[in-house]
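1. sequence plus the predicted model coming up.
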Amino acid sequence: MERLRGKNVLVGVTGGIAAYKAAELVRLLVKCGAGVQVIMTRAAQQFLTPLTLQTLSGRPVLTDLFDLGMESEIGHIHAARSADLVVVVPATANTLAKMACGIADNYLTTVLLAVEAPVIVCPAMNHKMLAHPATQDNLATLKRRGVRIVEPASGSLACGEEGPGRLADLSVILETARRALTPQTLQGKKVLVSAGPTWEPFDPVRFITNPSSGKMGFALAAEAARRGASVDLVTGPTTLPDPAGLTTHRITTARDMERVVRTLAEEAHLVIMAAAVSDYRPEEAAPHKIKKDDEELTIRLVRNPDILAGLGKNKKPGQILVGFAAETEHLVRNATEKLQRKNLDLIVANDLTQPGAGFRSDTNVVKVLDRFGGVEELPCLSKEEIARRLLDRIESLGAR
């Protein structure tokens, strides 16, 4: 959560039933290392007490524009100037209308007129209120002004009806906040990332695979999307949820992955193949479950297509191709050979025998080798941090 660490985030809470979820968002932002200043409207205080949010944020909650203590130093202007980001959660139809019309009749709407930091609004309301032309016009106006809208989810609403209008999941709001604080260095670029294992079945219930969790590839895809890229993530079977703000393609076998990746790579400026693709598959897959008996079972394996080598062979001018190498010995030698043989620009090599490295871990220990002969060794870091550093390296490579 490095993008939020040390940042000043204003959280505006307005008067909707989803206001109670703002408490958890404040807790998550503080956990990420952000300094959080909460502003509550009078209506919001009917659903949630300022004391709750003050306890979670560690700062007095701003509520009264005419409070002599709060405004002794023109507090609303100070709050606006000190903010790195503003998140309005939930954003009611009433507050959206005030924002669109420039009305400043409470602490929050006054700050919103003075703030220069990025603003995120998270609408939550009855589905008919959301669909009303006035609300839709107000949202369109805010979008034109550069306000980021976190679209509400669909489901059961407080009124008992079903439809769009639920506050978006907090993980989506948090990811939007991180993206708003990330320099858009990949704006206009198309990025393709592969992740996870592949499954190669030999009957309907059994398959050959590896322990890849997909965490490294997912972290890379999410970081590229934060930097403004249009990202396609092609992933084998994992338990990870689809990251927000990008397109996820879920496949099963190596041949499935090859088909999807080959098509998407045609338009990609950057291709990062972080998937642990099975090198072999059973020559035949039984149509029914193979029953256990007293005989030994022999399965003949055949080679899967080498997706990365195929991409290297057909690499487009200006396209950057990045591969991964998981090794148990001769790390640099094997990775260098793979880099050259497959026409890569960069390869990320990790020794699976090292503590904190390899499959299913939240951390990794890698060496990054480039086509110019450079080798950078990264210590044990979170896969999220490795993704950030790797994309920094890739961007500098593209500038050479």
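-> That came through, no problem. This one's a predicted model, so the numbers in the text were calculated from it and none came from an experiment.

2. C-alpha only now, for contacts and for neighbours.
-> Will do.

3. tell me the contacts of the nearest residue to Ala97 once chain neighbours are set aside?
-> Of all residues not flanking Ala97 in the chain, Asn138 sits nearest, at 5.9 Å (CA to CA, 6 or more residues apart in numbering). Counting by CA atoms under 8 Å, 6 or more residues apart in numbering, Asn138 touches 96-97, 100.

4. so how far is Ala180 from Ala140?
-> 19 Å (CA to CA, to the nearest Å).

5. what does Lys190 give?
-> Separation of Lys190 from Ala180 (CA to CA): 19 Å.

6. before we move on, what about Cys380?
-> Between Cys380 and Ala180 the computed distance is 28 Å (CA to CA).

7. tell me which of the two has more neighbours.
-> Per other CA atoms under 10 Å, whichever of Cys380 and Ala180 has more neighbours is Ala180, with 23 against 16.

8. what about the more buried one, distance to Val9?
-> The spacing between Ala180 and Val9, counted by CA to CA, is 11 Å.

9. hey, what's in contact with both of the two?
-> Leu85.

10. what about the residue nearest to Ala97, helix or strand, and which?
-> helix 133-144 (DSSP states H and E).

11. what about the closest residue to Val375 other than its chain neighbours, which helix or strand?
-> Nearest residue to Val375, sequence neighbours excluded (CA to CA, 6+ apart): Leu369, at 4.5 Å. Leu369 is part of strand 363-370 when elements are defined by DSSP H and E.

12. by contact count, what packs against the next helix or strand after that strand?
-> Downstream of strand 363-370, the next assigned helix or strand under DSSP H and E is strand 375-382. For strand 375-382, the elements it packs on are strand 363-370, judged by 3 or more CA pairs under 8 Å, 6 or more residues apart in numbering; DSSP states H and E.

13. what angle do the strand it packs on and strand 375-382 make?
-> Strand 363-370 runs at 160 degrees relative to strand 375-382, counting by axes from the mean of the first three to the mean of the last three CA atoms, to 10 degrees.

14. name the helices or strands packed onto strand 363-370?
-> Counting by 3+ CA pairs under 8 Å, 6+ apart, strand 363-370 packs on helix 331-341, strand 346-351, strand 375-382, helix 383-398.

15. if we go to 10 Å?
-> helix 215-226, strand 320-327, helix 331-341, strand 346-351, strand 375-382, helix 383-398 (3 or more CA pairs under 10 Å, 6 or more residues apart in numbering; DSSP states H and E).

16. buried set for the helix or strand harbouring Asn94?
-> Taking DSSP H and E as the definition, Asn94 sits inside helix 93-101. Buried positions in helix 93-101, judged by neighbour count with 16 or more other CA atoms under 10 Å: 93, 95-97, 99-100.

17. ok, and here's another one to check against it:
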Amino acid sequence: MLKTLTVSLSDRSYPITIGEHTLTNFEYFKLKPGQRVLIATNETIAPLYLPSLTNMLEQNGIKTDHVIVPDGEQYKTMETWNIMLSTLLKNNHTRNSILIALGGGVIGDVAGFAAACYQRGIKFIQVPTTLLSQVDSSVGGKTAINHPLGKNMIGAFYQPQSVVIDLNCLKTLPMRELSAGLAEVIKYGVILDPTFFSWLENNIDALLELEPSTMSYCIYHCCKLKAQVVASDETEQDMRAILNLGHTYGHAIEAELGYGNWLHGEAVSVGILMAAQAAKLLGHFTESDIERIKNLLIKAQLPVARPPQMSAQSYIPHMLRDKKVLSGKLRLVLPTKIGHVEVIDDVSQDIVLKSIELC
């Protein structure tokens, strides 16, 4: 069941380990006895996994501290980031200390940003506990906090020293969170791999049931695809932008409704369909492919209709703050066929509004 791969970034390359019971296996953390660690986690994850991780580390000669913050996207803030930094300072952690992010995407992003900033950079390890973080946010070194005006607007590209993925963590994941993670999984098929998309159509039920070998292959394949993109464009100057399919629309939903009301994957699900509709309006995508994507999202128990309380126009101010905007003009990642996307410059607001109204 154990699978490993490497994110190849020259002297900053790092391993990803995927398996069962990896969270309590010292070998995969690439630590040395005598090192000091701060484990950052949240109130939901702490009682589930913090004791076993702490015990394993201390039995192997690692001195540990921990910080427990509230759970939820609404806490992906400067205040939470500051709590982590303050804990590092109060416990006299040095540049040789290592920060371990134990949790989902919020913990990984905030802890990674804290590691990037503390004493101008300390090492950190990602231990993702949600499907979304295992297939996406823990890999690639994007770290950030949210701002009321925009998601992930304050952060840094900062790579971990390792990623340790334990499939058993998914057993405690609520079904809604599991489905949210599948939105990012489906995204990989749409942007990069038509064969994987077809595999998902045939195996989505097994993923929802957490069938171990199916889930192991799924996570490994998504990490492999992302690692290839990150290795070619670490700081999103070009190709890495394709990983944002559906995110420009989805981030608008999250920001407008208040972070945490719609899960990130739920917003991305609807955003993928909006992007597909925009591509169709521009003559780049077919109705039959839209239906394939929509049907797969429905099978994954994801939303396929926009929030009724949001007008199409309410998306625009948020989308204009997207990081891909150049000179005030919208740039969108749009599919041309299942398995291929392009970044389209200067998409008209009329097309954007129509694509929103169609969902």
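-> Received it, and whenever you're ready, just let me know what you need. These figures come from a predicted structure and were not determined experimentally.

18. report the TM-score for the pair.
-> In this superposition the chains share a TM-score of 0.28, using TM-score structural alignment, normalised by the length of the second structure; 129 aligned residues with a CA RMSD of 4.4 Å.

19. picking that back up, as JSON lines, the buried residues of helix 93-101 of the first structure with distance to Thr263 of the first structure would be great.
-> Shown next, in JSON lines, are these (distance: CA to CA, whole Å):
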{"residue": "Ala93", "distance to Thr263 of the first structure": "43"}
{"residue": "Thr95", "distance to Thr263 of the first structure": "45"}
{"residue": "Leu96", "distance to Thr263 of the first structure": "41"}
{"residue": "Ala97", "distance to Thr263 of the first structure": "44"}
{"residue": "Met99", "distance to Thr263 of the first structure": "43"}
{"residue": "Ala100", "distance to Thr263 of the first structure": "42"}
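
20. and the residue nearest to Val375 of the first structure, how many neighbours?
-> 22.

21. gap between it and Glu337 of the first structure?
-> 11 Å.

22. show me where the stretch 101-250 of the first structure has its strands.
-> For the stretch 101-250 of the first structure, strands defined by DSSP state E, counting those that start in this stretch occupy the ranges 119-123, 148-149, 153-156, 162-166, 190-195, 200-203, 206-208, 230-235, 247-250.

23. who does the third one touch, helix- and strand-wise?
-> Packed against strand 153-156 of the first structure, as judged by 3+ CA pairs under 10 Å, 6+ apart, are the following elements: strand 162-166.

24. please identify the buried residues of the strand it packs on?
-> 163-166.

25. same question, stretch 81-97 of the first structure
-> 82-93, 95-97.

26. tell me the two of those that are most distant?
-> Greatest spatial distance among those (CA to CA): Ser82 and Ala93, at 26.7 Å.

27. those strands in the second structure, which residues are they?
-> 3-7, 14-19, 36-42, 63-69, 98-103, 123-128, 142-147, 150-157, 162-166, 331-337, 340-345 (DSSP state E).

28. switch the ones you listed over to a markdown table; also include mean neighbour count and distance to Ser213 of the second structure.
-> Shown next, in a markdown table, are those (neighbours: other CA atoms under 10 Å; distance: least, CA to CA, whole Å):
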| stretch | mean neighbour count | distance to Ser213 of the second structure |
| --- | --- | --- |
| strand 3-7 | 17 | 11 |
| strand 14-19 | 22 | 10 |
| strand 36-42 | 24 | 28 |
| strand 63-69 | 18 | 32 |
| strand 98-103 | 27 | 22 |
| strand 123-128 | 27 | 19 |
| strand 142-147 | 24 | 28 |
| strand 150-157 | 18 | 32 |
| strand 162-166 | 26 | 13 |
| strand 331-337 | 24 | 29 |
| strand 340-345 | 17 | 27 |
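
29. so for Lys90 of the second structure, which of those sits nearest?
-> Proximity to Lys90 of the second structure, assessed across those by CA to CA, is greatest for strand 63-69 (10.6 Å).

30. can you give me the angle that closest one makes with strand 98-103?
-> 40 degrees.

31. packing partners of strand 63-69 of the second structure?
-> strand 36-42, helix 46-59, helix 78-90, strand 98-103.

32. for Glu291 of the second structure, what are its contacts?
-> Contact analysis of Glu291 of the second structure by CA atoms under 10 Å, 6 or more residues apart in numbering lists 273, 276, 297.

33. ranking those residues by neighbours, who comes first?
-> Ala276 (32 neighbours).

34. please look at it and Ile290 and confirm they touch.
-> Yes: using CA atoms under 10 Å, Ala276 of the second structure is in contact with Ile290, at 6.3 Å.

35. pretty sure Arg393 of the first structure contacts Val368?
-> Yes: the criterion here is CA under 10 Å, and Arg393 of the first structure meets it with Val368 at 8.9 Å.

36. tally up the residues packed near Gln228 of the second structure, please.
-> Gln228 of the second structure sits with 16 neighbouring residues when counted by other CA under 10 Å.

37. for Phe196 of the second structure, see how far away it is.
-> For Gln228 of the second structure, the distance to Phe196 of the second structure (CA to CA) stands at 15 Å.

38. what's the single longest helix in the second structure?
-> Ranked by number of residues, the top helix in the second structure under DSSP state H is helix 212-232.

39. only the buried residues of that helix, if you could.
-> Using 16+ other CA under 10 Å as the burial criterion, the residues of helix 212-232 of the second structure that qualify are 212, 215-216, 218-231.

40. how about stretch 379-399 of the first structure?
-> So stretch 379-399 of the first structure, judged by 16+ other CA under 10 Å, has buried residues 380-388, 390-391, 394.

41. between these, which sits nearest Phe202 of the first structure?
-> Closest to Phe202 of the first structure, out of all of those and judged by CA to CA, is Lys383, at 32.5 Å.

42. so what's that closest one closest to, chain neighbours aside?
-> That would be Thr363: by CA to CA, 6+ apart, it lies 5.1 Å from Lys383 of the first structure.

43. am I right that that neighbour is in contact with Asn350?
-> No: using CA under 10 Å, Thr363 of the first structure and Asn350 do not qualify as a contacting pair, with a distance of 11.2 Å.

44. who's more crowded, those two?
-> Ranked by neighbour count (other CA under 10 Å), Thr363 of the first structure and Asn350 place Asn350 first, with 25 against 21.

45. pull the number of nearby residues for Leu48 of the second structure.
-> Applying other CA under 10 Å, we find 12 residues neighbouring Leu48 of the second structure.

46. again, but for Asn202 of the second structure
-> When counting by other CA under 10 Å, one arrives at 11 neighbours for Asn202 of the second structure.

47. now the one 4 residues further on
-> As a burial measure, Ala206 of the second structure scores 14 neighbours (other CA under 10 Å).

48. all set, thanks.
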